[in-house]
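fold the following, please.
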Amino acid sequence: MSKTTRATQALAQAGIAFTLRPYDYDPGSERVGLQAAEALGEDPRRVLKTLMVEVDGKPGCVVIPSDQELSMKRVAAAFGGKSAQMMKPPVAERLTGFVVGGISPFGQKKRVPTAIEASAMTHATVLINGGQRGLLLELTPNDAATLTGAAAVPLVA
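Next comes the predicted model:
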């Protein structure tokens, strides 16, 4: 596993402190974030998953706790749209340059509007995908929001 990804490079270039948190990725897991939290012995509320969405046909990125479900109504509102849906995996992979299960909000090929679940901002640190399967990055939620330009808003059901 490479410790250098476009995500780690983006954080380093921005001067943001982070810790690499590799884990054994289970390709058969249906819920990657929960599997990662369990593998690392972390609270799933601190392990955030990155999801790519489309709001009124435009791409967006949302970051929410791994034990939560996205509210499409809240996603649409967060991006000032009327309707939201999950982006199809092949489209998400082309847009971000990352594979599903390894999508990071940092270092995406094309920067898109990003939102982070407001409750995630209450933790001292959070773990977010580092740009490849089996690699999380631990950093402050404020640094994550700053680098991505994310608004902290309610996104979960």
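
from now on I want contacts and neighbour counts done on CA atoms only, so please keep to that.
Fine.

what's the burial count for the residue lying closest to residue 72 once chain neighbours are set aside?
Spatial nearest neighbour of residue 72, excluding adjacent residues (Cα to Cα, 6 or more residues apart in numbering): residue 84 at 5.4 Å. By the criterion of other Cα atoms under 10 Å, residue 84 has 22 neighbours.

isn't residue 84 right up against residue 56?
Yes. Counting by Cα atoms under 8 Å, residue 84 touches residue 56, with 6.3 Å between them.

now for those two: what residues contact both?
Residues touching both residue 84 and residue 56 (Cα atoms under 8 Å, 6 or more residues apart in numbering): residue 76.

and the residue nearest to residue 72, how far from residue 131?
Residue 84 is 24 Å from residue 131, where distance means Cα to Cα, to the nearest Å.

give me every residue that touches the spatially most central residue of the chain.
Centrality entry for the chain: nearest residue to the mean C-alpha point is residue 50, 2.4 Å, by Cα atoms, centre = their mean. When contacts are counted by Cα under 8 Å, 6+ apart, residue 50 touches 61-64, 103-105, 128-129.

swap in residue 70?
Under the criterion of Cα under 8 Å, 6+ apart, the neighbours of residue 70 are 64, 155-157.

would you do the same for the sequence below? I want to compare the two.
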Amino acid sequence: MAKKASGTAAGGPTTAATQALTRAGIPFTPHVYTHDAAATDFGAEAARELGVEPARVFKTLMVETDGGLGIGIVSVQDQLDLKALATELGAKKAAMADKALAERKSGYVVGGISPVGQKTRLPTVVDSAALEFATVFVSGGRRGFDIEIAPTALLEAVAGRTAVIRRG
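Next up, the predicted model:
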């Protein structure tokens, strides 16, 4: 189960994400877990370690389109529909951004990219499945740290919108 850190912002580590949420007055609950350095499926690891159904844990994916960069947020149990996201971003096509580019533009390491508090604010689309839950989990800005947040609060924090952008 998740362990909460003590002595830091809102009971969890201080990251650009927690700072942005705190500044905006957006409520969230931090959840810290022990990240396994050998793990490569970060979303599945988060769901397992937090004891949360994978449908409630969302991954942040950066894409490159013919119109620039964008962010798609889908549950860890789903795949991102690149064509649907491209359409939502007003582009003809999209491809996953290079990991180094994603890290540089977000300010976070892959596996810990939070949709909140990124260095470069990008157009963001959250899969509409998030609205089925009172709260969802997204990366808090580092591996082993997730933020639990209401989907509407997440949309506010990232100035995003919802659409069906998943392939189940």
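
next, the TM-score between them, please.
Once superposed, the chains reach a TM-score of 0.96 (TM-score structural alignment, normalised by the length of structure 1), with 157 aligned residues with a Cα RMSD of 1.2 Å.

picking up where we left off before, for the contacts of residue 70 of structure 1, work out which two are farthest apart.
64 and 157 (10.9 Å; Cα to Cα).

between the two, who's got more neighbours?
Between residue 64 of structure 1 and residue 157, counting by other Cα under 10 Å, residue 64 is the more crowded of the two (26 against 10).

what about the residue mapped onto that one from structure 2, helix or strand, and which?
Here residue 64 of structure 1 is matched to residue 74 in structure 2, going by TM-score structural alignment. Using DSSP states H and E, residue 74 of structure 2 sits within strand 68-75.

map the residue nearest to residue 72 of structure 1 across to structure 2 for me.
Mapped onto structure 2 by TM-score structural alignment, residue 84 of structure 1 lines up with residue 94.

surely that match meets residue 81?
No. Judged on Cα under 8 Å, residue 94 of structure 2 makes no contact with residue 81 at a distance of 9.4 Å.

if we can go back for a sec, how close does the residue nearest to residue 72 of structure 1 get to residue 132 of structure 1?
Applying Cα to Cα to residue 84 of structure 1 and residue 132 of structure 1 gives a distance of 26 Å.

same check, this time on residue 69 of structure 1
From residue 69 of structure 1 to residue 132 of structure 1 the distance is 22 Å (Cα to Cα).

now do residue 14 of structure 1
Look at residue 14 of structure 1 and residue 132 of structure 1: by Cα to Cα, they are 20 Å apart.

with neighbour numbers in mind, choose between these two.
For residue 14 of structure 1 versus residue 132, neighbours defined as other Cα under 10 Å are more numerous around residue 132 (23 against 12).

nearest residue to the more buried one in space, please, no chain neighbours.
Nearest residue to residue 132 of structure 1, sequence neighbours excluded (Cα to Cα, 6+ apart): residue 102, at 4.0 Å.

that neighbour and residue 108 touch, don't they?
No. Here residue 102 of structure 1 does not reach residue 108: they are 11.3 Å apart, not a contact under Cα under 8 Å.

mind listing the strands for structure 1?
19-22, 47-55, 58-65, 84-86, 114-117, 126-129, 135-139, 151-153 (DSSP state E).

looking at these, which is nearest to residue 6 of structure 1?
Closest approach to residue 6 of structure 1 among those (Cα to Cα): strand 126-129, 11.4 Å.
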